[in-house]
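K.L.:
sequence and predicted structure, then a few things I'm wondering about:
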Amino acid sequence: MKPSLKHFFDSMGTYLARPGGESLEELYTAHPEWRAPSSRVSLYGDFVRGHVRSALEKLFPMLRGAVGAEAWNALVEDYTLTRPARHHEVNHMGEGFPAFVADGVSSRGLPPHAPALARFEWSDFAVFSSQAESPERVERLTPNPTLLVLEQPYRICAYVRAKGAVVVPQAGDELALLWRHPAHLVTYYQEATPHALLVLKMAVEGLSASDVAVATGMPEADILGAVARLSRDGLVLSPDA
């Protein structure tokens, strides 16, 4: 990239972080050759900032409700200053937001579960938009290729499932599983229960239900039932599906 072109993008990046007023004057001072009306440039700045806000509101609706309007507005404004609007895909503006939230818990007085909730909501989108493709058929039990595992200090799965009926999530270690259903193409999630972990172990290590029954003493019918249920949910891919 030529130095002059890089200078242009750096100038626009600084302006878009905080458009209007003095920053607009500074932008035109940096580019005296410009003939575009300042009103048009200002409108473009508002347009980009609006994209940042709308993307965050779409990606983190539960976090927005959890922190309150005043704290949310401050988060969005300060996050915009980090210049997140650089990816060609709009939703990726939110990729760095969970870390930004985590860094500001103490200084902003955010709820202690805010970082965990932000990570969960971003992971929901990341799994949904994953480029990993599920094969149409498999030869043996196989983990869903979009599976993502989150280890968090709050019971976020139950909190999200309650859809606002629970004010704050319960504290406690949780291993959350998130994956995209191969047929429904939406994100599924659940706590990593013993049955879920067992079925995933079978898929990873190529174990049969009879092998597991002998090793654990569990009834083979119960094991097969868990495999069938989690196959329907898409956590694992089954050759019988």
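P.N.:
It's in.
K.L.:
contacts, neighbours, all on C-alpha from now
P.N.:
Noted.
K.L.:
which residue is nearest the centroid of the chain?
P.N.:
Nearest to the geometric centre of the chain sits Trp122, at 1.2 Å (CA atoms, centre = their mean).
K.L.:
who's in contact with it?
P.N.:
Taking CA atoms under 8 Å, 6 or more residues apart in numbering, we find Trp122 in contact with Leu59, Phe60, Gly94, Glu95, Pro98.
K.L.:
most neighbours among those residues, which one is it?
P.N.:
Using other CA atoms under 10 Å as the neighbour definition, those reach their maximum at Gly94, which records 25 neighbours.
K.L.:
chain center to the one helix or strand Gln152 maps to: distance?
P.N.:
Mapping Gln152 onto the secondary structure by DSSP states H and E places it in strand 148-154. Strand 148-154 sits 12 Å away from the centroid of its parent chain (CA atoms, centre = their mean, to the nearest Å).
K.L.:
any idea which helix or strand comes after it?
P.N.:
On the C-terminal side of strand 148-154, the closest following helix or strand by DSSP H and E is helix 156-161.
K.L.:
tell me what that next one is packed against?
P.N.:
Applying 3 or more CA pairs under 8 Å, 6 or more residues apart in numbering; DSSP states H and E, we find helix 156-161 packed against helix 114-128, strand 187-191.
K.L.:
roughly how far is the longest strand along the chain from the heart of the chain?
P.N.:
The strand of greatest length in the chain, counted in residues with DSSP state E as the criterion, is given as strand 171-180. The gap between the average C-alpha position of strand 171-180 and the chain average comes to 13 Å, counting by CA atoms, centre = their mean.
K.L.:
here comes the other one, which I'd like you to weigh against the first:
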Amino acid sequence: MHKVLHDQLMSLARHVRAPQDNPPPPGIEARRLAVYRQLFFGNVESLLAGAFPVLRASLGAHSWRRLVESFYAGYRCRTPLFTEISGEFVDYLAEGGSEALALPPWSVELAHYEWVEAALLLSDRREPAHDPEGDLLDGVPLLSGLAWPLAYEWPVSEIGPGYRPEEAPEQPTLLLARRGADLKVHFARLAPLAHGLLESVQGRYCSGRQHLAGLAQAIGVEPDDILSQGLALLETLRAQGVVLGTRAGRAV
């Protein structure tokens, strides 16, 4: 690209992203530049407003606009896909965007909670080979890639314009998000044991018996004390499609 044209385009792009910090390129009337700014910013703001309706309503119009303007002007997305901008927005908040704007401390987790639904709806993940009737105790349980155990410090499922907590509760909010056969995303609260088991199955390649032994050690009981309860939970999760069955191969 010719250097003059390149410089003109970069000047225009910088001005459109952050007009308060970058002078307009020469030769373009202010009215046309305003149209460009509103068009590009409006598209991004509309996309994010649709993806994060609760966060937008909870922050209020002024704080929401400041947040989107900051993201739009200063963050460099790593994807050109519109469907993935909401994930980039969550990354921006997690990397310090919420702190820079002094947003409520629950903003990052609320944004992530809202993003999860879209991420699962749009996921094209294919499940690996498995045995749906496998032994969940001696085999290696396989968690569906469309079932995510989640843990939040803040009560994200309750936050909204009418409830903006100032302090996090003592107990975390433990949830399971999953895309069902109806192609809808469902959220359910989890007991600590169920959440711990799902996280273990998600992160470790070992038998169901080993998963339960690890949980027993973590809570200070003997493995036999939770074996029957843990097996019943695994079977329930298999019936719900959260646990698909067992992986091919043997546990190590």
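P.N.:
Arrived safely, thanks for sending. Just so it is clear, the model here is predicted, and its values are computed rather than measured.
K.L.:
TM-score of the superposition?
P.N.:
Both chains were compared after superposition, and using TM-score structural alignment, normalised by the length of the first structure their TM-score is 0.68; 225 aligned residues with a CA RMSD of 4.1 Å.
K.L.:
residues contacting the nearest residue to Ala151 of the second structure once chain neighbours are set aside?
P.N.:
By the measure of CA to CA, 6 or more residues apart in numbering, the closest residue to Ala151 of the second structure outside its immediate chain neighbours is Leu174, 4.6 Å from it. Leu174 of the second structure is in contact with Pro149, Leu150, Ala151, Tyr152, Arg189, Leu190, Ala191, Pro192, His195, counting by CA under 8 Å, 6+ apart.
K.L.:
the lengthiest helix in the second structure vs the first structure, average offset?
P.N.:
Among the elements of the second structure assigned as helix by DSSP state H, the one spanning the most residues is helix 30-51. Helix 30-51 of the second structure, aligned to the first structure and superposed, deviates on average by 2.8 Å (mean CA distance after the TM-score superposition for the first structure).
K.L.:
and stretch 194-213 of the first structure, what's buried?
P.N.:
Buried residues in stretch 194-213 of the first structure, defined by neighbour count with 16 or more other CA atoms under 10 Å: Ala196, Leu198, Val199, Leu200, Met202, Ala203, Leu207, Ser208, Ala209, Ser210, Val212, Ala213.
K.L.:
now the farthest one out in the second structure, which residue is it?
P.N.:
Among the C-alpha atoms of the second structure, the one farthest from their average position, using CA atoms, centre = their mean, is that of Gly27, at 43.3 Å.
K.L.:
looking at this, that residue is in a helix?
P.N.:
No: under the criterion used here (DSSP: H, G, I helix; E, B strand; the rest coil), Gly27 of the second structure is coil, not part of a helix.
K.L.:
how close does it sit to Glu222 of the second structure?
P.N.:
77 Å (CA to CA, to the nearest Å).
K.L.:
returning to that earlier point: among the buried residues of stretch 194-213 of the first structure, which two are most distant?
P.N.:
The widest separation within these, taken as CA to CA, falls between Ala196 and Ser210 and amounts to 17.1 Å.
K.L.:
tell me the contacts of Glu170 of the second structure?
P.N.:
With contacts defined as CA under 8 Å, 6+ apart, Glu170 of the second structure has no neighbours.
K.L.:
next, count neighbours for Ala102 of the second structure.
P.N.:
Burial of Ala102 of the second structure, expressed as a neighbour count using other CA under 10 Å, amounts to 10.
K.L.:
host element of it?
P.N.:
Going by DSSP H and E, Ala102 of the second structure is not in any helix or strand.
K.L.:
how about a markdown table for the helices and strands packed on helix 156-161 of the first structure, with distance to Arg232 of the first structure added?
P.N.:
Shown next, in a markdown table, are those (distance: least, CA to CA, whole Å):
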| stretch | distance to Arg232 of the first structure |
| --- | --- |
| helix 114-128 | 18 |
| strand 187-191 | 11 |
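K.L.:
which one of those is the most hemmed in?
P.N.:
Each of these was assessed for mean neighbour count using mean count of other CA atoms under 10 Å. The highest is helix 114-128, with a mean of 22.
K.L.:
show me where the stretch 151-252 of the second structure has its strands.
P.N.:
With strands called from DSSP state E, counting those that start in this stretch, the stretch 151-252 of the second structure shows them at 173-179, 185-189, 243-247.
K.L.:
residues near the equivalent of Leu103 of the second structure over in the first structure, how many?
P.N.:
With TM-score structural alignment as the criterion, Leu103 of the second structure lines up with Leu110 in the first structure. Residues lying near Leu110 of the first structure (other CA under 10 Å) number 18.
K.L.:
look up how far Lys58 of the first structure lies from the nearest residue to Leu110 of the first structure once chain neighbours are set aside.
P.N.:
Beyond its immediate neighbours in the sequence, the residue positioned closest to Leu110 of the first structure (CA to CA, 6+ apart) is Val67, lying 6.2 Å away. Using CA to CA, we find Val67 of the first structure at a distance of 15 Å from Lys58 of the first structure.
K.L.:
repeat for Trp72 of the first structure
P.N.:
Using CA to CA, one gets 13 Å for the distance from Trp72 of the first structure to Lys58 of the first structure.
K.L.:
more neighbours: which of these two?
P.N.:
The residue with the greater number of neighbours, taking Trp72 of the first structure and Lys58 and applying other CA under 10 Å, is Trp72; the counts read 18 against 13.
K.L.:
could you list every helix and strand in contact with the strand holding Gln152 of the first structure?
P.N.:
For strand 148-154 of the first structure, where contacts count as 3+ CA pairs under 8 Å, 6+ apart, the packed elements are helix 114-128, strand 171-180.
K.L.:
mean deviation of the first one from the second structure?
P.N.:
Read that as helix 114-128 of the first structure. Following superposition, helix 114-128 of the first structure is found to deviate from the second structure by 2.5 Å on average (mean CA distance after the TM-score superposition for the first structure).
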